[in-house]
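Undergrad: Here's a sequence, model it:
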Amino acid sequence: MSTFDVVDLIRTKRDGGVLSDDEIRWLIDAYTAGTVGDEQMAAMAMAIFFHGLDARELPTWTTAMIETGERMDFSSLSRPTADKHSTGGVGDKITLPLAPIVAACGVAVPQLSGRGLGHTGGTLDKLEAIPGWRADLDNAAMLRQLEEVGAVICAAGSGLAPADKKLYALRDVTGTVEAIPLIASSIMSKKIAEGTGALVLDVKTGAGAFMKTRERSAELARTMVELGTAAGVTTVALVTAMDAPLGRSAGNAVEVAESVEVLAGGGPADVVELTLALAAEMLAAAGVDADPAAALASGRAMDTWRAMIRAQGGDPDAPLPTPKHVEVVTAPASGVIQSLDALAVGVAAWRLGAGRARKEDPVQDAAGVTWTAGVGDTVTQGQPLFELHTDTPERIDRAREALADAVVIGADAAEPGPVVLERIAAP
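TA: As a prediction, this is how the structure comes out:
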């Protein structure tokens, strides 16, 4: 491979120029190997933040990141594969009921998930609230579980797109997280390397989301759909609402409990709606004609959930952890809830111990927030509205502060907005 001067490449992108395929491949390889330093890649990330990557640069950048590691292969499985990725939100427990529903319909779901950081929760943190459940599986165990059970939710191995792990950490400390080309290549390099045949993206938008505006969310969704399609993965995106949190819980054990309610045929309407919408997209993308609502109603999805939890060492019948301290926050006024701020709820759950400020921080299994009413519901002043769950009561005051202005109550009638705002697929 040719060798380049990294400073020349930084200057090119700084000045709005275009990098060649060879330059991009060399840069990613050299950075992964450590011959290009963090300070140089930080300068490149900032140049990309301001000037972007064009329609040729971005696929090359993504492929170069994939090629720094391994690619998984699910071709030995007896059923097609589909995966879902969410850009992260508050109360977003959708993966938990979704994977067993889709698996119960005949599609294998290799769901490589992550941990929470900041106000957005992590799927693995939630599942680790289940006694005995473990996130780490080797590839052989993962394949075996996909064949026997149909679904696996586990941690991604370090072999998938190692360039992304380095670059993600760098973006986090250099103010370049929000660059759409870098977000898209980060997500899609791992998902393409994962080897699934179909991918459905849940791109959140609104107060509790990473992307605050509908336009930016749709741009990110389109960019990722184009990358996936170019790589031969059937890719569809739904842009979904995240001004209000999903469901009635945000945290770890509390979200597992709500997911089990959904699998048992109950649960909050918005969680059920989004789960079934994503399930239908995954089944269609995998070429399987099945009704996810029927898999839910028949109990087959619950059976798959129990098998999936058991296969990873968990006990689906064990009581979930309960907090040492519960504090009730009451409604400040009587009337109709006009809005419920997802970010405020997410920050409260985080401050109670459900999330982490740094990757190495521990989380509390029992920490989180639950609420009894959402947008459009009528409340009476003084009625219980939120419950704050934590093992460390000294955290409660700061969680209360986060929720101080979370709810707007008025006299007017209100209705929750649509959950799915837009569908984006390849032309």
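Undergrad: When you work out contacts or count neighbours from here on, use the C-alpha atoms and nothing else.
TA: OK.
Undergrad: what about the strands in the protein?
TA: Secondary structure of the chain (DSSP state E): strands located at 82-86, 109-113, 151-155, 198-205, 234-241, 249-251, 325-330, 335-340, 368-371, 378-379, 384-390, 407-410, 420-425.
Undergrad: what's the third one packed up against?
TA: Right, the one you point to is strand 151-155. Here strand 151-155 touches helix 95-104, strand 109-113, helix 123-127, helix 139-148, helix 300-311, going by 3 or more Cα pairs under 8 Å, 6 or more residues apart in numbering; DSSP states H and E.
Undergrad: tally of neighbours for the closest residue to Ala301 other than its chain neighbours?
TA: Nearest non-adjacent residue to Ala301, counting by Cα to Cα, 6 or more residues apart in numbering: Ile101, 4.6 Å away. By other Cα atoms under 10 Å, 33 other residues sit near Ile101.
Undergrad: in terms of contact, does Ile101 touch Ala295 like I think?
TA: Yes. With contacts counted by Cα atoms under 8 Å, Ile101 reaches Ala295, the gap being 6.2 Å.
Undergrad: Overlap of the contact sets of these two?
TA: Residues touching both Ile101 and Ala295 (Cα atoms under 8 Å, 6 or more residues apart in numbering): Ala301.
Undergrad: picking that back up, I'd like to know which of the helices and strands packed on strand 151-155 is closest to Val254.
TA: helix 123-127 (8.4 Å; Cα to Cα).
Undergrad: Sequence B follows; please return its structure for comparison with A:
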Amino acid sequence: MALLQRRKPSRFSRGYRDKPLLDFLGGDLWLWGLPIALILLAGGLIASTQRQAGLAEWSNHWTTGLAGLVAAWLLTRVDLQRLRSLLVPLYLINLAGLVAVRFIGTTALGAQRWIAVGPFQLQPSEFAKLAVILLLGGVLARFPVERPRDLLRPFAVIIVPWGLVFLQPDLGTSLVFGALLLVMLFWSGMPLAWIVLLISAIPAAILGGLHQAGMGDGYLIALLAWLLAMMVAALKTLPWPRLGALLVLTGQLSAAAVTPWLWQYGLKDYQRDRLVLFLDPAKDPLGGGYHLLQSTIGIGSGGLFGTGLLRGHLTKLQFIPEQHTDFIFSALGEELGLLGCGLVLLAFGFWSWRLLAVADQARSDFESLVVVGILAMVMFQVLVNVSMTIGLGPVTGIPLPFLSYGRSALITNCLALGMVASVQRHARLEARRRL
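TA: This next block holds a predicted model:
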């Protein structure tokens, strides 16, 4: 039985017949146009953040974007189905890159994440996202999760790169691996209740940690209610209900009990500071809370229409350090206002809808899973980055796709675009042949 239920792909041939431009691009105009528009907009925002410093990283962003788009276009000519024999070698090459970071990587901002290649700094964890998506897609397409023990294969794919990235330390990127795994499991047909049970230890750990930190008995009551709900879910959905409920309860209680140890020894000092200051950045307005406070002030000062591109006062005077990377959304909010932020988020939302359409029309389960994995990767980063810059989430090192400055991240996103366009192009070509 087919893993995924998809409509007939005849719409591809009917909608794109005899359109030379679309044949040349390998995908529809929206699929290409929105990322290109975001890359162009990013150049202006990056230029605004660095006018006083006289840097030209905005032009580097455009140059990298152009190279990435050319690579994406070339990738549309590659049939992903024919790459399936190369999935494991690609995965192992990326693992080697993550291991190499531990020994020859360069350190910046308290983390060892980059490898110097001539004048460039490459971040292997960015490219590892695509390698993991490809291999996960291949594994889930061939071995769908029909029993709890079937989870061993996808977990085996994700655990090593996740651990290597977490040790860099790069908490943000490690969260991306977890998000794309959950979304791909759901798309492959795994019951939603099982996915909730998989992540149930996280809320238990948070609630237990807050209670042990003396934040009030309300968190203990919430923890008990959560444990009860998860036990009921286990009893009703798992094939071995009593044992499953016992294992779920044990796992959640263990997570709640071990949280203080993880807080003390599992996180770096700056990671703990970020989580604490997220709750109240005013505790250290000139230190750890400075980024969050200045970011929210900048976005708020933009109002509805913004101050105008290259005219943001906080942006121009560089009140926010490294604003051109992870905090580029604050520059967008100050200079283009709420309207500009809304349009950018709408663009991401519409682009996600296009990716869902491509995944729905893909020729195979493998290609559909790859597209959904890319969708999860991009939109999780958008969600976390925007939440961070408006003060609804802790500071993490997650860039805003296509907008944040960073060569490795931009090239990765462009390659992801090329993979999606390849799936769309080859689905359309196959539909034509069937006419």
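Undergrad: Put one on top of the other, what's the TM-score?
TA: After superposition, the two chains reach a TM-score of 0.25 (TM-score structural alignment, normalised by the length of the first structure), with 185 aligned residues with a Cα RMSD of 7.5 Å.
Undergrad: about what we covered before: tell me which of the helices and strands packed on strand 151-155 of the first structure sits most buried.
TA: Most buried of these by mean neighbour count (mean count of other Cα atoms under 10 Å) is helix 95-104; its value is a mean of 28.
Undergrad: elements contacting that helix?
TA: strand 109-113, strand 151-155, helix 253-263, helix 269-285, helix 292-297, helix 300-311.
Undergrad: again, only using 7 Å
TA: The contact analysis (3 or more Cα pairs under 7 Å, 6 or more residues apart in numbering; DSSP states H and E) places helix 95-104 of the first structure against strand 151-155, helix 253-263, helix 269-285, helix 292-297, helix 300-311.
Undergrad: any chance of those in JSON lines, plus distance to Glu401 of the first structure?
TA: As requested, these are exported to JSON lines (distance: least, Cα to Cα, whole Å):
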{"stretch": "strand 151-155", "distance to Glu401 of the first structure": "33"}
{"stretch": "helix 253-263", "distance to Glu401 of the first structure": "21"}
{"stretch": "helix 269-285", "distance to Glu401 of the first structure": "27"}
{"stretch": "helix 292-297", "distance to Glu401 of the first structure": "39"}
{"stretch": "helix 300-311", "distance to Glu401 of the first structure": "36"}
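Undergrad: Just name the most buried of the ones you listed.
TA: Greatest burial across those, using mean count of other Cα under 10 Å, falls to strand 151-155, with a mean of 25.
Undergrad: ok, back up a step: the residue nearest to Ala301 of the first structure contacts Pro292, correct?
TA: Yes. The criterion here is Cα atoms under 7 Å, and Ile101 of the first structure meets it with Pro292 at 6.2 Å.
Undergrad: circling back: from Met224 of the first structure, how far out is the residue nearest to Ala301 of the first structure?
TA: 25 Å (Cα to Cα, to the nearest Å).
Undergrad: Ok, Lys13 of the first structure next?
TA: For Lys13 of the first structure relative to Met224 of the first structure (Cα to Cα), the value is 22 Å.
Undergrad: same check, this time on Ile48 of the first structure
TA: 17 Å.
Undergrad: Between those two, which is the more surrounded one?
TA: Under the criterion of other Cα under 10 Å, the comparison of Ile48 of the first structure against Met224 puts Met224 first, with 28 against 20.
Undergrad: Next, Arg153 of the second structure: secondary structure please.
TA: Applying DSSP: H, G, I helix; E, B strand; the rest coil to Arg153 of the second structure yields a three-state assignment of helix.
Undergrad: Run a quick neighbour tally on the residue lying closest to it once chain neighbours are set aside.
TA: Nearest in space to Arg153 of the second structure, with sequence neighbours left out and distances taken as Cα to Cα, 6+ apart, is Val139 at 7.2 Å. The number of residues packed near Val139 of the second structure is 18, by other Cα under 10 Å.
Undergrad: Since that was my last question, I'll sign off now.
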